[in-house]
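Asks: Please find the sequence and the predicted model below.
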Amino acid sequence: MNETAKLGKAISVRLPQKDQEEYTELIERAGLTVSESVRSLVQQVLASCRALDLSSMEVRCEFHWRTPDPDHQFPEHVGDLRVTVSPPAGLAEADLARLVFVIPEFFTDQGEPFRIDSFHFHRVSTPRIEISSTRIRRNVLSFRVIEGVWRAGIFDYGTATDRAAMEERIRQDVSTHIARSIACFLLGQLPETRLLTQDEVAGANKRLFPPTRTDAES
């Protein structure tokens, strides 16, 4: 059995040509291969991840279901979700506010049985950062937490999904995504397209919480 087969599936990485050429020249001049270098980088990240202390982190999901009303303007809007994020030691609240998360989607072979969608003030949609669904046109998936909280609506598209099962799936996918995103940030693995600047956070909060007259005069 060759070395590649023993290691498992190969990883493909796309880089700008200039970066690829510079990186390849660096590695090969040291008598290494790009494969050996990438393997070493992955192993270093995993070793650092295993050493992270995330024991104090908590992601708590609260579900608030609506009474069914077929005459409601949006009968598919069946409830709301409130997610409270308590960051782990080593992650400041100001840094948590900068992270851009991505809403999990719940498609099956039969379509989309249910969906969660950020309240508008949690959505991240700027000329620099916007993550949209590849399956639902104009559906923005990127969101941020505000003072450690994210709020979203829950939409059921007539599939009669059991609410307990829906809660469990949403809780599992949302909690895992937020926890893994925080871990990636602490490991330096989140790209710039998943990080707001402090000025961007301040600007978004200013629109959400406009200064009072007293604040303006002080």
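Replies: Yep, that arrived.
Asks: hey, let's count contacts and neighbours off CA atoms from now on
Replies: OK.
Asks: just checking, Ser132 touches Ser142?
Replies: Yes - in this structure Ser132 lies within contact range of Ser142 using Cα atoms under 8 Å: 7.1 Å.
Asks: So these two - more neighbours on which side?
Replies: Comparing Ser132 with Ser142 by other Cα atoms under 10 Å, the one with more neighbours is Ser142, at 23 against 16.
Asks: Would you check that the more buried one makes contact with Ser125?
Replies: Yes - assessed by Cα under 8 Å, Ser142 is found in contact with Ser125 at 7.3 Å.
Asks: Now for these two: what residues contact both?
Replies: Common neighbours of Ser142 and Ser125, using Cα atoms under 8 Å, 6 or more residues apart in numbering, are Ile131.
Asks: quick one: secondary structure of Cys61?
Replies: strand (DSSP: H, G, I helix; E, B strand; the rest coil).
Asks: which ones are touching it?
Replies: Counting by Cα under 8 Å, 6+ apart, Cys61 makes contact with Leu81, Arg82, Val83, Thr84, Arg171, Ser175.
Asks: same deal with Ser175?
Replies: Val59, Arg60, Cys61.
Asks: now with 10 Å?
Replies: Glu58, Val59, Arg60, Cys61, Val83, Val85, Arg169, Ser181 (Cα atoms under 10 Å, 6 or more residues apart in numbering).
Asks: here's the one I want to compare it with:
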Amino acid sequence: MKNKKDSTIRVRISSDTEKKLKDLCKLENDTPSAVVRKLIEEYVEKHPMTNMNLEVKLNISKLPESNPHRWYVFNLEAELVGGYSYLDNEEVTFLLPEFYDNSREPYRVDSVYYHRESFPKCIGKRGRFIGAKLINRKWKGAIYVYHDKLLEQPDRYEVDIKERMKEQIILGVYYFIATKIERENCEEFHQDSN
């Protein structure tokens, strides 16, 4: 079954390339639109980031009874599941989500010290450090809830935190893979040119 064609992408090419494309299409009894569509579909299907089946499992738990901050601070753990096996031994950086409500932060997420990572643009809106890293696919941190009313309704902030953490971690994995592919392509190019 063919996919529904409900979107349009416009590309700019030189007039020489356009003429050659049209000539080749005539020879193969095809249309330029069909050829470009095939190229795009093949690119998407064969790209390493397609169909990785990444999932992020998150677990929220209470601090020990002895901790005086347990009434507003909660443990948060994340684990990356799926994807490529080479992610098993890598440190993958990502940005922690920020949860500002106008000028205030009703709750926030922070990393434990060994899951913090400094890299370009890892400072948040209000100057807070938001650089983080997965180590062997895992991350640990905490949730800080600053509004007492929210503590009575944990679903209001837990759902938001889980969704945003998943987005940020998967975005970090995509960036890591794209950088790895680019690095490998550069190394291959330099080897070929020598």
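Replies: Yep, that arrived. Computed from a prediction, not measured in an experiment: that's the story for all the values here.
Asks: Fetch the TM-score of the aligned pair.
Replies: Once superposed, chain against chain, the TM-score is 0.60 (TM-score structural alignment, normalised by the length of the second structure); 151 aligned residues with a Cα RMSD of 4.0 Å.
Asks: So which of the contacts of Cys61 of the first structure wins on neighbours?
Replies: When neighbours are taken as other Cα under 10 Å, the top entry among those is Leu81 (22 neighbours).
Asks: Which residue in the second structure aligns with that one?
Replies: Alignment note (TM-score structural alignment): Leu81 of the first structure maps to Leu76 of the second structure.
Asks: Quick one: average offset of stretch 159-166 of the second structure versus the first structure, please.
Replies: Following the fit onto the first structure, the mean deviation recorded for stretch 159-166 of the second structure is 0.7 Å by mean Cα distance after the TM-score superposition for the first structure.
Asks: Tell me the residues of the first structure aligned with that stretch.
Replies: Residue span in the first structure matched to stretch 159-166 of the second structure, by TM-score structural alignment: 168-175.
Asks: how far does that stretch sit from the chain's center?
Replies: The chain centre lies 13 Å from the centre of stretch 168-175 of the first structure; the measure is Cα atoms, centre = their mean, to the nearest Å.
Asks: ok, the closest residue to Glu112 of the first structure other than its chain neighbours - contacts?
Replies: Closest residue to Glu112 of the first structure apart from its sequence neighbours, by Cα to Cα, 6 or more residues apart in numbering: Phe106 at 6.1 Å. Each residue near Phe106 of the first structure by Cα under 10 Å, 6+ apart is listed here: Glu112, Pro113, Phe114, Arg115, Ile116, Met166, Arg169, Ile170, Asp173.
Asks: if you set the cut-off to 8 Å instead, what comes out?
Replies: With Cα under 8 Å, 6+ apart, Phe106 of the first structure has these contacts: Glu112, Pro113, Phe114, Arg115.
Asks: Quickly find the element holding the last one.
Replies: Element membership for Arg115 of the first structure, per DSSP states H and E: strand 114-118.
Asks: Check how far that strand sits from its aligned residues in the second structure, on average.
Replies: Mean for strand 114-118 of the first structure is 0.4 Å (mean Cα distance after the TM-score superposition for the first structure).
Asks: Can you check which part of the second structure that strand sits on?
Replies: Taken onto the second structure by TM-score structural alignment, strand 114-118 of the first structure occupies residues 107-111 there.
Asks: Run through who's touching that stretch.
Replies: 96-99, 130, 132, 139-147, 157, 161.
Asks: Show me these that map onto strands.
Replies: Among these, the ones falling in strands (DSSP state E) are Ala132, Trp139, Lys140, Gly141, Ala142, Ile143, Tyr144, Val145.
Asks: how much space between the residue at the greatest distance from the centre of the second structure and Ser111 of the second structure?
Replies: Centroid-distance maximum for the second structure: Leu27 at 42.7 Å, with Cα atoms, centre = their mean. Per Cα to Cα, to the nearest Å, Leu27 of the second structure is found 60 Å from Ser111 of the second structure.
Asks: does Leu150 of the second structure really touch Arg156, like I thought?
Replies: Yes - if you go by Cα under 8 Å, Leu150 of the second structure and Arg156 touch, sitting 6.9 Å apart.
Asks: Can you tell me the number of residues neighbouring Val36 of the second structure?
Replies: 14.
Asks: Can you tell me the element it falls in?
Replies: Going by DSSP H and E, Val36 of the second structure is part of helix 32-46.
Asks: likewise Asp71 of the first structure?
Replies: Applying DSSP H and E, one finds Asp71 of the first structure in no helix or strand.
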